[in-house]
Structures are given as C-alpha cells and as structure tokens.
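J.: Dropping a prediction and its sequence here:
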Amino acid sequence: MGTHLENARVFKALCDPKRLAILEQLRSGEKCACVLQEPMDLTQSGLSYHMKILCDSGLVTSRQDGKWTHYRLSEKGREKAVELLLALTTPITDQADNFPPCGR
C-alpha cells in the first residue's frame, strides 16, 4: 500500500480547493499550463506549486512540448488513490474482533 509519506501525498493533493478545480479541468482531457492558469486566476509560480503537488501525488502526469508543459490525469494514479482510500477506510474484521470496545 506504500509508505505513509507516499499515501499522505495523495490526500495533500486532494485537500486544496484550487487543486480540486485543476483536477476538474483535467477531466475533459490534457491541458497546457497556460490554459489551466487563466480561469484559476493563478500566477505561473502559483500554478507550478499546485501542479508539483498533483504530479508528486501521482494523480497527474506531465509532458513537455517545447516551452509548454501539458498536464493530464493519470489512470494509474487514480487507481492507486481509490485503492488507498478503500484500504484505509475498510475495517479489518479479523483484528477488530480481538479487541474489546473502547471504554471497557
């Protein structure tokens, strides 16, 4: 399932409204940084900051085309994020049965 630090990167990427808005824009396909920047009212450095977090999480991938960077959603990153959320929120019933309820 990865290390706690790797896992935290996914949740860090998802806990900011601007990054959620960027992910929403990328749902319709690959976008150039300049296209993402304009509607977000972000500076180039502001967009770069958010894109680094999204790319480090694995949810977004990038490619260079001359001086422009293009971003798209990562299918592999999405699958990993879904698996992580399921793993962290699914009780392990075998172990849970071995512990008494809290407060007793």
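T.: Yep, that arrived.

J.: Please count neighbours and contacts with C-alpha atoms only from this point.
T.: Will do.

J.: And for residue 55, the neighbour number?
T.: Around residue 55 sit 20 other residues, with neighbours defined as other C-alpha atoms under 10 Å.

J.: Put this next to the first one:
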Amino acid sequence: MSKLKELPLLDPEPVACCEPLSEHSISTADAVALAPAFKALGDPVRLQLLSQIASAADGETCVCDLTPGFELTGPTISHHLKVLREAGLIEGERRGTWVYYRAIPEKMTALARLLVTAETAAAIA
C-alpha cells in the first residue's frame, strides 16, 4: 500500500473558465485552489525538482535520479517532493523501494493560463 496521498485534481471546468489575471479577477475558489501550487514553486529547490520531473525523457523520473543533483539530504528532498505532491503539481508511484514522479500537466497549465497576458499570448503564438 502506497503512503502517497492521493490529491484531487482541479475540475477541468473551473480550469477552463479561469481567465488570465490581466483580463479578469480570479474567484475566491480558484485562488484557494491555485495558491498552494504557487507557494510550493516559491522555493528554488522545489522549482528545480519540478523542472527535472516535468522534463524527464520518459515523462517520469525516479527519486534516485533526483537526489544526486542537490547538496541536500534524502529526507530534505523527500520533504520538498511532498510539498509539490500536496500542491497537486506532481504525483508519485512506488515501485519496489523507489518512487517515480511525474508532473501533472493540467495543474501546470492552470497556473500558466492564469499568468498569460495579451502580449505574452501573442508572443507564444
């Protein structure tokens, strides 16, 4: 039995309705749902961990491959991964003694969609 906490994803409907901050004021419900993810990404280690997980060639990476890239202890890396998991940015699956993590694209898209401006949307397109 996995000790990883299953977190509910945001409903696709509220994510689809969220307009960029530059065009519409965010609802209290959406702010409450998205704020923990922004808070989690406010730490440089967690931002780097998410980057490594999201850019993994197979779409997922083993915690054993994440730990050597930092001058931190295993428990500290585990804490940062837990914060990312609880914020709904990553999910993990235990396979034997290792946990494999993958990013949750829907949550990252919701965060990105919120920060888009007309100028950045035009530049991206």
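T.: Everything's here; your move. If you're wondering where the values come from, they're calculated on a predicted model, not measured in any experiment.

J.: Could I get the full set of strands for the first structure?
T.: Along the first structure, counting by DSSP state E, strands occupy 31-32, 60-65, 68-73.

J.: would CSV of the ones you listed with mean neighbour count and distance to residue 82 of the first structure be doable?
T.: Formatted as CSV, these follow (neighbours: other C-alpha atoms under 10 Å; distance: least, C-alpha to C-alpha, whole Å):
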stretch, mean neighbour count, distance to residue 82 of the first structure
strand 31-32, 18, 23
strand 60-65, 16, 14
strand 68-73, 18, 14
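
J.: Tabulate these in TSV, adding columns for distance to residue 81 of the first structure.
T.: Formatted as TSV, the strands of the first structure follow (distance: least, C-alpha to C-alpha, whole Å):
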stretch	distance to residue 81 of the first structure
strand 31-32	21
strand 60-65	12
strand 68-73	12
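
J.: Let me see the contact set for the residue positioned nearest the centre of the second structure.
T.: With distances taken as C-alpha atoms, centre = their mean, the residue of the second structure nearest its centroid is residue 89 (2.2 Å). Counting by C-alpha atoms under 8 Å, 6 or more residues apart in numbering, residue 89 of the second structure touches 37, 50, 103-105, 107-108.

J.: likewise residue 41 of the second structure?
T.: 47, 84.

J.: sorry, back to before: among the contacts of residue 89 of the second structure, pick out the one closest to residue 16 of the second structure, please.
T.: residue 107 (11.4 Å; C-alpha to C-alpha).
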